[in-house]
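S.K.: build me a model from this:
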Amino acid sequence: MPKQIHVNLFEMNCVGHISHGLWVHEDNNRHRFNDIEFWTELAKLLEYGCFDAVFLADVIGAYDGFRGGPQTALREAVQIPNNDPLLVIPAMAAVTRNLGFASTFSTTYEPPFAFARRMSTLDHLTKGRVAWNVVTSYLPNAARNFGHEDEVEHDHRYEIADEYLDVLYKLWEGSWDDDAVIRDRANRTYTDPAKVRYINHVGEYYRVAGPHLSEPSRQRTPVIYQAGSSVAGREFASKHAEAVFVGGFSLDDVRGNIEDTRARAKLHGRDPDHIKFLAGAAVIVGRTEREAEAKYAEFQRLRSVEGHLAHSGAGLDWTRYARQERIADVVARKDPGYQRLGYRYKPEQTVGEVLDRVGGYRRGPFFVVGTPRVVADELEKWVDEGGIDGINLRQFLTPGTAEDFIELVVPELRRRGRYRESYTDGETLRERLFGAGNPRLFDVHPGARYRDPTALVA
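M.R.: The predicted structure follows:
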């Protein structure tokens, strides 16, 4: 049987996610993101298309490092305004039976106890269809929003996150026994007190007594997603993640990153097959090559280079330079931010080439423009040669990108045996990824050790 392809829609509770400038397209409905109907309509569309999940990104700060403030981000709607991703999940869950929901939440600035209850609540309300995308937050403005002078040092954020996850595992996996809730009306006992316990966690960063306030949900621990590409990020993913958002400059790079993470997972006592790898993919499809290329040309025409520069954290305002100037000339000027150019660009490159790359969509290994057959060929190549398990589908238009994929690409993938014909009704999101009978963390996952009450005090 050919390997089936997992597909999430890459989404964010905002106007402009990553396709900057395209909110102005006449067919784009991004301005409706404040309306609950925007989310319920999208959820029903994705369920019709048998998507694995909607993957909700998030940031908790403004992109204010470009041109000395947030003005560009505000004008171009670069992930601002944005709303809480967790709060739209119940609305989408209410109009679907099988679609999954992966939401981003940071471990750096908010304590774990309240978040544990929030995710357990969502797992109950969705009947086990939620995932958590673990991030540590990198924007300096995010740090200042939570009382810090500047962002917490990169590797230190992962040290904090590691303990954060430990607290959550204790709450989700160890605080309540599976049979703690007995609902004994005759003896007026809803929960057996002997089967619920404090966790009494005392660590370097957190002190949490417990017990967890929510009774066990179907998955207990939501599916753990993670997107770190640094050494510290890959180490964290290899220990905790069940689905990794992977990238690279080429398929060889991607395959190398996957192999590295799998090897690290084995050192943590995990089965490397207990991790799925997903790539952010840009798919522009048309019934003909001409139609697909016309869409691409229109997207390129409307793109916002300034929006992309603000989002990328550009140290320099490239629009101030002549297109023919070389990177070597820019470095020689020693304008503020020039020190960051060495590892990104080559001296002989021109400013024009940099601007075309920053603002252009046709870059990286996971980009395709073409007919359904061309797109399906590329998806199969990414899976078979790159080693990924699926994609997070980048949106250019809402709902147009998802509609095109469902109408044109899904039937072609189904003909090839690469895409599910229907959902398995009632499965959890973890079972969708790893098979029936696996609604909870695998026994070899580090979080599973807290199912043994004695581990809480070890």
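S.K.: only C-alpha atoms from now on, for both contacts and neighbour counts.
M.R.: OK.
S.K.: who's in contact with the lengthiest strand in the chain?
M.R.: Secondary structure of the chain per DSSP state E: the longest strand is strand 276-285. Contacts with strand 276-285, where a contact means C-alpha atoms under 8 Å, 6 or more residues apart in numbering, come from 6, 10, 242-247, 258, 291-292, 295-296, 361, 366-372, 375, 387-395, 401, 404-405, 408-409, 433.
S.K.: number of residues surrounding residue 1?
M.R.: The local packing count at residue 1 equals 6, with neighbours defined by other C-alpha atoms under 10 Å.
S.K.: what's near enough to touch residue 218?
M.R.: 123, 124, 127, 128, 428, 439, 440.
S.K.: for stretch 310-321, measure first residue to last.
M.R.: The separation between the terminal residues of stretch 310-321, taken as C-alpha to C-alpha, to the nearest Å, is 16 Å.
S.K.: ok, now stretch 219-234?
M.R.: Taking C-alpha to C-alpha, the span from the opening residue of stretch 219-234 to its closing residue is 24 Å.
S.K.: what's the offset of it from the middle of its chain?
M.R.: Relative to the chain's own centre, stretch 219-234 is displaced by 9 Å; criterion: C-alpha atoms, centre = their mean, to the nearest Å.
S.K.: here's the other one to compare against:
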Amino acid sequence: MTARKPILLNGFKQATVGHTAIGLWRHPDSQAHRYNQLDYWLDTARTLEEGGFSGLFIADVLGVLDVYQGRIDATLRAGIQTPSIDPLVLVSAMAAVTSRLGFAITLSTSYEQPYLLARRLASLDHLTGGRIGWNIVTSALDSAARNLGRDRQHSHADRYQIAEEYMEVVYKLWEGSWEDDAVGRDVGGNLFADPAKVHAIGHKGANFSVPSAFLVEPSPQRTPVLFQAGSSEAGRGFAAAHAEGVFLVSPDTGSLRETIEDVRDRAAGRGRGADAIRFFPLATVIVAETDAAAQAQLDDYRCYIDAEAVIARHSAIIQHDLSTADLDRPLARVDTDGIRGVIEETTRGPIETRPTLRQFAETIGITGGGLIVAGSAKTVADALEGWIEESGADGFNIPGVMPCRTFPDFTRLLTPELQRRGRLMAIGGPAHSGNNSLAPARHAFPPNIQRRFGAENHRCEKSG
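M.R.: You can find the predicted model right below:
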């Protein structure tokens, strides 16, 4: 019998109160208010590792959500992404209580200087033993731009142009500045690091100037596992060039398969292998002892959806104020510099087939716009396997709908069922050995980067 490939799982959270499930902070079982307490994150990390999850993906934003009605009132009332703390500061502590769990952290190419970002991620890669991933975003909130010294954000096209040069800089820093054996620790020769094997990158481009050598010696992975979440035309091209993991949001497996096949074809056109990228659609999972109990739990959660807050969040995502829109008219396409992939996904097809704004708010209030299943362990496992087969995905981002309950229920009920089916990695094996379980098999560089830097790459080749 042919072994079935494992289903890769990421826990999906944001260091805030309201994330994908909007309004559920009011539920009596919710622990969402503990987002700023360290033990909340330590318990989450332990639970995910026990449950066989490959990683924890932490989303982030750098601005308040102030598009709806031109102010932040609705989003503050619902705790949507404000208040929010920096996810990067949580990682060292979570890594200290786990040994295999990877951590994919959202950081922006629009507002983080590449030299500093490269240093922070390399530092964490050292401290975690090679378990760091970077979710590369270009940022789409005007409020972030205004609070970080600009009049407004860059255009969508400009953001991706900047991101391309940004990647060139960080690849040079991580991969080209220090040779593998630059650090010799030769006490007798009074030589900690060999100056002949540490190189200035000499980068001078349209957006960034980084002339010197990197400040950090090579970490276990050098380059962290690279993730990307944009599904626009520019986003798909960027993913094909750089991503090792792609996060997707779609309510059906047909559109997921279309996006996955398109990005894989683009990656192949760049000389990358068929398995160079792994795909993780958003999937909300409610699992209980029986189908009826799970459905009752989901129905209970739906009672707490804050529809106005959902619309306020979506207004910020698409950078278009929906406060005066007719709730009972189908979603209309807008042309903004918001998140284009979300705009395109939510306005697919003829207008008469699209949901109304009211229906949209009621539907995604729990799911964040992705797939959803509620049932017993068998029912949910069947659904996850079916989605994998239908879409061609490699795994899922599982949001913590009810913090401190969703992931423990998954681990207690669903993990054993997925293990029984051979769909989940065995738990309790040897400690992490430096190969991030979130990453596909890697070479020294992705093939496109090998071509780009060629002889400029001072790094000695070694197996991934």
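S.K.: ok, back up a step: mean per-residue distance, the longest strand of structure 1 to structure 2?
M.R.: Comparison of strand 276-285 of structure 1 with structure 2 after fitting gives an average deviation of 0.6 Å (mean C-alpha distance after the TM-score superposition for structure 1).
S.K.: counterpart of that strand in structure 2, which residues?
M.R.: The counterpart of strand 276-285 of structure 1 in structure 2, using TM-score structural alignment, spans residues 278-287.
S.K.: rewinding a little: from the contacts of strand 276-285 of structure 1, which land in helices?
M.R.: When the contacts of strand 276-285 of structure 1 are checked against helices (DSSP state H), the matches are 258, 291, 292, 295, 296, 372, 375, 401, 404, 433.
S.K.: go through these and name the one nearest residue 57 of structure 1.
M.R.: Closest approach to residue 57 of structure 1 among these (C-alpha to C-alpha): residue 401, at 17.2 Å.
S.K.: quick one on the thing from earlier: from the contacts of residue 218 of structure 1, which ones fall inside strands?
M.R.: With DSSP E as the criterion, strands contain none of the contacts of residue 218 of structure 1.
S.K.: ok, these in structure 2: which stay?
M.R.: Cross-checking the contacts of residue 218 of structure 1 against structure 2 gives 123, 124, 127, 128, 428 as conserved contacts, using both residues aligned by TM-score structural alignment, their matches' C-alpha atoms under 8 Å.
S.K.: identify the farthest-apart pair in those residues.
M.R.: The farthest-apart pair in those, when distances are taken by C-alpha to C-alpha, is 124 and 428, at 11.0 Å.
S.K.: who has more neighbours out of those two?
M.R.: Between residue 124 of structure 1 and residue 428, counted using other C-alpha under 10 Å, the more crowded position is residue 428 (29 against 18).
S.K.: residue in structure 2 matching the more buried one?
M.R.: With TM-score structural alignment defining the correspondence, residue 428 of structure 1 maps onto residue 434 in structure 2.
S.K.: skip the chain neighbours and tell me the closest residue to its match.
M.R.: Among residues not flanking residue 434 of structure 2 along the chain, residue 130 sits closest, at 4.8 Å (C-alpha to C-alpha, 6 or more residues apart in numbering).
S.K.: any idea what the one you found aligns with in structure 1?
M.R.: Aligned by TM-score structural alignment, residue 130 of structure 2 pairs with residue 128 of structure 1.
S.K.: that match against residue 216, yeah?
M.R.: No. With contact defined as C-alpha atoms under 8 Å, residue 128 of structure 1 does not reach residue 216; the gap is 10.8 Å.
S.K.: look at those two and report which has more neighbours.
M.R.: Summary of the neighbour comparison: residue 128 of structure 1 and residue 216, criterion other C-alpha under 10 Å, with residue 128 having more neighbours (28 against 24).
S.K.: dump the residue contacts of that one.
M.R.: Residues in contact with residue 128 of structure 1, defined by C-alpha under 8 Å, 6+ apart, are 217, 218, 219, 222, 427, 428, 429, 439.
S.K.: which of those fall in helices?
M.R.: Among those, the members falling in helices (DSSP H) are residue 429.
S.K.: all strands for the stretch 51-200 of structure 1, in order.
M.R.: For the stretch 51-200 of structure 1, the strands defined by DSSP state E, counting those that start in this stretch occupy 53-57, 100-106, 130-135, 181-184, 189-191.
S.K.: got those as JSON lines, with distance to residue 76 of structure 1 and mean neighbour count columns?
M.R.: Listed next are the strands of the stretch 51-200 of structure 1 as JSON lines, based on distance: least, C-alpha to C-alpha, whole Å; neighbours: other C-alpha atoms under 10 Å:
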{"stretch": "strand 53-57", "distance to residue 76 of structure 1": "18", "mean neighbour count": "24"}
{"stretch": "strand 100-106", "distance to residue 76 of structure 1": "23", "mean neighbour count": "25"}
{"stretch": "strand 130-135", "distance to residue 76 of structure 1": "24", "mean neighbour count": "25"}
{"stretch": "strand 181-184", "distance to residue 76 of structure 1": "51", "mean neighbour count": "12"}
{"stretch": "strand 189-191", "distance to residue 76 of structure 1": "52", "mean neighbour count": "13"}
